[in-house]
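Asks: what's the 3D shape of this:
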Amino acid sequence: MTADIATEVFEEHRPVLLGVAYRMLGRVADAEDVVQDAWLRWSGADRADVRDRRAYLVRVTTRLALDRLRQIKARNEAYVGPWLPEPYLTEFGDTAPDTVERAVLADSVSLAVLVVLESLSPLERAVFVLREAFGYPYADIAAMLDRAEPAVRQLAGRARRHVEERRPRYDVDPAQRRDLTERFLAAAGDGDLDGLMALLAPDVRLVGDSGGKSKAPLRVLESADHVGRFLVGAAGKGIPGMSYRFLELNAGPAVLVLSGGEPDAVLQVDVVDGRVQTVYVVRNPDKLRSLATA
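Replies: Here you go, the predicted model:
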């Protein structure tokens, strides 16, 4: 295999590799670093005996992501305030040929599910991502992780039960989420507390991630009254040179808030029974850098 062909093969599978790494790590920059390391391994490998190129590349990427994930978990112990995944521009296109597969991929990359995945062990997370998001057979996952198949099945069952027990139940209709997000923004921006309260579920939660590097609540806010008053108060203070635009982030409509043309925050809501159930606000500047050119 020539160097040009090796590059073509890798680029063909790059979206899948990035998808695996991001679901494993919850961080775009770390996922990109892992994929770059996978490229270095691929470009320097003896590729003559590689029969299944995609499986080989996914195996390399998964093992590199596992190593990185163990480092990240130690780093997170000192994180200031609530943690959320880094917002991720999702364009499944070529990697999701049908509606069913797209729905599976979308669910596995949502903020709600990624937050739950943080509570899994690194091996459980790897097995869950490979099995539930990408549909790999247990035998293939066992080979990728150098584990016995029965052990992989046990890991998969434990991870699945854990995720199902903690997975938030929300509506996934993008049009409804977009409409409710627009009304939500309008009410908050106008300081219309009554209008905002009508859109919020009574037990709504607001999760803000600043990493201690910008202003955001250092604890999760709960109840419509607390969340509504906080949002109206925050909107009243304003953001210099504010503008915003809608993007598809983590497979759902989201708002990128700009200050002077630079990313300042990402806002996304989950909807249940026509009301906002969870509000996610990412303001950690480290997690917004990848959206500078979005």
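Asks: going forward, measure contacts between C-alpha atoms and count neighbours the same way
Replies: OK.
Asks: contacts for stretch 132-144?
Replies: 58-60, 62-63, 104-105, 108, 127, 130-131, 148-149, 152-153 (Cα atoms under 8 Å, 6 or more residues apart in numbering).
Asks: show me what counts as buried in stretch 1-16.
Replies: Judged by neighbour count using 16 or more other Cα atoms under 10 Å, the buried positions of stretch 1-16 are A6, F10, H13, R14, P15, V16.
Asks: what ranges do the strands span in the stretch 151-294 of the chain?
Replies: 200-209, 221-222, 242-249, 252-259, 262-272, 275-282 (DSSP state E, counting those that start in this stretch).
Asks: another sequence for comparison is provided below:
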Amino acid sequence: MVEQDWVGERFAEHQDRLHAMAYRMLGSPGEAEDAVQEAWLRVSRSDTGQIENPGGWLTTIVARVCLNMLEARRNRREESAGALPDEPHASIRPTGQAGPEDEALLADSVGVALMVVLDALAPAERLAFVLHDVFAVPFAEIGPIIDRSPTAARQLASRARRRVQGAASASEAARSAKREIVEAFLAASRGGDFAALLELLDPDAVVGELRGGREVAAFFAGRAEAARLALVDGVPAAVWWHLGRPKAVITFTVEDGKIARIDVDTDTDQIRELDIVVLPADDKGRR
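Replies: Down below sits the predicted model:
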């Protein structure tokens, strides 16, 4: 009983970190919870008499559970590849509904682009990168988890890092381009510049029940006086403020350099959960 209590206390002490680590390796809060639960089952049945580093021991167990889950996921994808084509990654975009632990590794800077890259990595690459670059686990400890030498683990992490950095650069470029489009749209809307709005909008642009670039341009002409450029969960958007509080969030879907869809969210509860960073001229000011 004393040993079981010791195990439970050590697990509770490290549980938040283990869950964060599992999430960043698996990219799914549900799967992360499953991994931590599976790790607990293994831990509770283990002989802990020789454990000198509980944190490292628990990290190893969770990492191995995650590695097995990643390999099983990869096998399922390979088995189904011949039956159905993969969904194009371009159709995936941030929803802005994730909680504190529901953002992928470095999501503030690379968002969905990073998730696409991580999903494309081999399980051992993903594990080596996340354990070392995010949780500072030495390669000497990572190697045995993935059945590689420390040198091989270092090479795997390095290769994954290069791909992630490339995704970060591409994501930042896309975000910068979208910001310019949103900023131009707001300026044209405030000034009632119908021609400029029409130039920014896709001919088949959609806003609620409105369909077509001309209808959308006519609707927004002269209507954005109180809207401010902002990052909403890291994505360029616009926010309408009233009495110091955000009352509406306007998000833009950009395709081929044109605004294809505009969504306006006025749900107070949903807006409260969003991370809103106002972008005035000096790029400062946070909700």
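Asks: among the contacts of stretch 132-144 of structure 1, name the ones in helices.
Replies: V58, R59, V60, T62, R63, V104, L105, S108, V127, E149, V152, R153 (DSSP state H).
Asks: pull the number of nearby residues for the closest residue to the first one other than its chain neighbours.
Replies: Just to be clear, that refers to V58 of structure 1. Spatial nearest neighbour of V58 of structure 1, chain neighbours left out: L17 (6.1 Å); criterion: Cα to Cα, 6 or more residues apart in numbering. Neighbour count of L17 of structure 1, defined by other Cα atoms under 10 Å: 24.
Asks: L17 of structure 1 falls within a helix, correct?
Replies: Yes. Membership of L17 of structure 1 in a helix is supported by DSSP: H, G, I helix; E, B strand; the rest coil.
Asks: thought it was touching T61?
Replies: Yes. Contact criterion Cα atoms under 8 Å: L17 of structure 1 and T61 qualify, at 6.5 Å.
Asks: what is in contact with these two at once?
Replies: V35.
Asks: look at F252 of structure 2 and give its secondary structure.
Replies: F252 of structure 2 is classified as strand under three-state DSSP.
Asks: how about F10 of structure 1?
Replies: helix.
Asks: tell me how far the corresponding residue of structure 2 for it lies from N53 of structure 2.
Replies: Counting by TM-score structural alignment, F10 of structure 1 lines up with F11 in structure 2. Applying Cα to Cα, to the nearest Å, the value for F11 of structure 2 to N53 of structure 2 is 12 Å.
Asks: what of H14 of structure 2?
Replies: H14 of structure 2 is 12 Å from N53 of structure 2, by Cα to Cα.
Asks: ditto for Y23 of structure 2
Replies: Applying Cα to Cα to Y23 of structure 2 and N53 of structure 2 gives a distance of 22 Å.
Asks: on that earlier part again, put together JSON lines for the ones in helices among the contacts of stretch 132-144 of structure 1, with distance to K237 of structure 1 on each row.
Replies: What follows is those, written out as JSON lines (distance: Cα to Cα, whole Å):
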{"residue": "V58", "distance to K237 of structure 1": "47"}
{"residue": "R59", "distance to K237 of structure 1": "49"}
{"residue": "V60", "distance to K237 of structure 1": "48"}
{"residue": "T62", "distance to K237 of structure 1": "44"}
{"residue": "R63", "distance to K237 of structure 1": "46"}
{"residue": "V104", "distance to K237 of structure 1": "39"}
{"residue": "L105", "distance to K237 of structure 1": "38"}
{"residue": "S108", "distance to K237 of structure 1": "35"}
{"residue": "V127", "distance to K237 of structure 1": "45"}
{"residue": "E149", "distance to K237 of structure 1": "56"}
{"residue": "V152", "distance to K237 of structure 1": "51"}
{"residue": "R153", "distance to K237 of structure 1": "52"}
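Asks: could you identify the buried members of these?
Replies: V58, R59, V60, T62, R63, L105, S108, V127, E149, V152, R153.
Asks: greatest separation within the residues you listed: which pair is it?
Replies: Across those, the longest distance by Cα to Cα is 23.9 Å; it joins L105 and E149.
Asks: V116 of structure 1: neighbour count?
Replies: Neighbour tally, V116 of structure 1, other Cα under 10 Å: 17.
Asks: what does V264 of structure 2 give?
Replies: Count around V264 of structure 2 with other Cα under 10 Å applied: 15.
Asks: over to R76 of structure 2?
Replies: So R76 of structure 2, with other Cα under 10 Å, has 11 neighbours.
Asks: just to be sure, it is in a strand?
Replies: No. Read with three-state DSSP, R76 of structure 2 is helix and lies in no strand.
Asks: and it, how far from V206 of structure 2?
Replies: In terms of Cα to Cα, R76 of structure 2 sits 37 Å off from V206 of structure 2.
Asks: same thing with E78 of structure 2?
Replies: E78 of structure 2 is 37 Å from V206 of structure 2, by Cα to Cα.
Asks: who has more neighbours out of the two?
Replies: V206 (20 against 11).
Asks: which element is that one on?
Replies: strand 201-207 (DSSP states H and E).
Asks: residues of that strand that come out buried?
Replies: Quick answer for strand 201-207 of structure 2 (16+ other Cα under 10 Å): L201, D202, P203, A205, V206, V207.
Asks: stretch 121-135 of structure 2 now?
Replies: Those would be L121, P123, A124, E125, R126, L127, A128, F129, V130, L131, H132, for stretch 121-135 of structure 2 by 16+ other Cα under 10 Å.
Asks: try stretch 177-192 of structure 2
Replies: K178, R179, I181, V182, E183, F185, L186, A187, A188, S189, R190, G192.
Asks: count the residues that sit near T251 of structure 2.
Replies: 20.
Asks: and if you look at G241 of structure 1?
Replies: 10.
Asks: hmm, it is touching P263, no?
Replies: No. If you go by Cα under 8 Å, G241 of structure 1 and P263 don't touch, sitting 11.3 Å apart.
Asks: elements contacting the next helix or strand after the strand holding V206 of structure 2?
Replies: Moving toward the C-terminus from strand 201-207 of structure 2, the next helix or strand (DSSP H and E) is strand 210-211. Where contact means 3 or more Cα pairs under 8 Å, 6 or more residues apart in numbering; DSSP states H and E, strand 210-211 of structure 2 is not packed against any helix or strand.
Asks: for strand 210-211 of structure 2, which outside residues touch it?
Replies: D204, A205, V216.
Asks: kindly reformat those residues as a markdown table containing distance to E33 of structure 2.
Replies: Below are those laid out as a markdown table (distance: Cα to Cα, whole Å):
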| residue | distance to E33 of structure 2 |
| --- | --- |
| D204 | 42 |
| A205 | 40 |
| V216 | 44 |
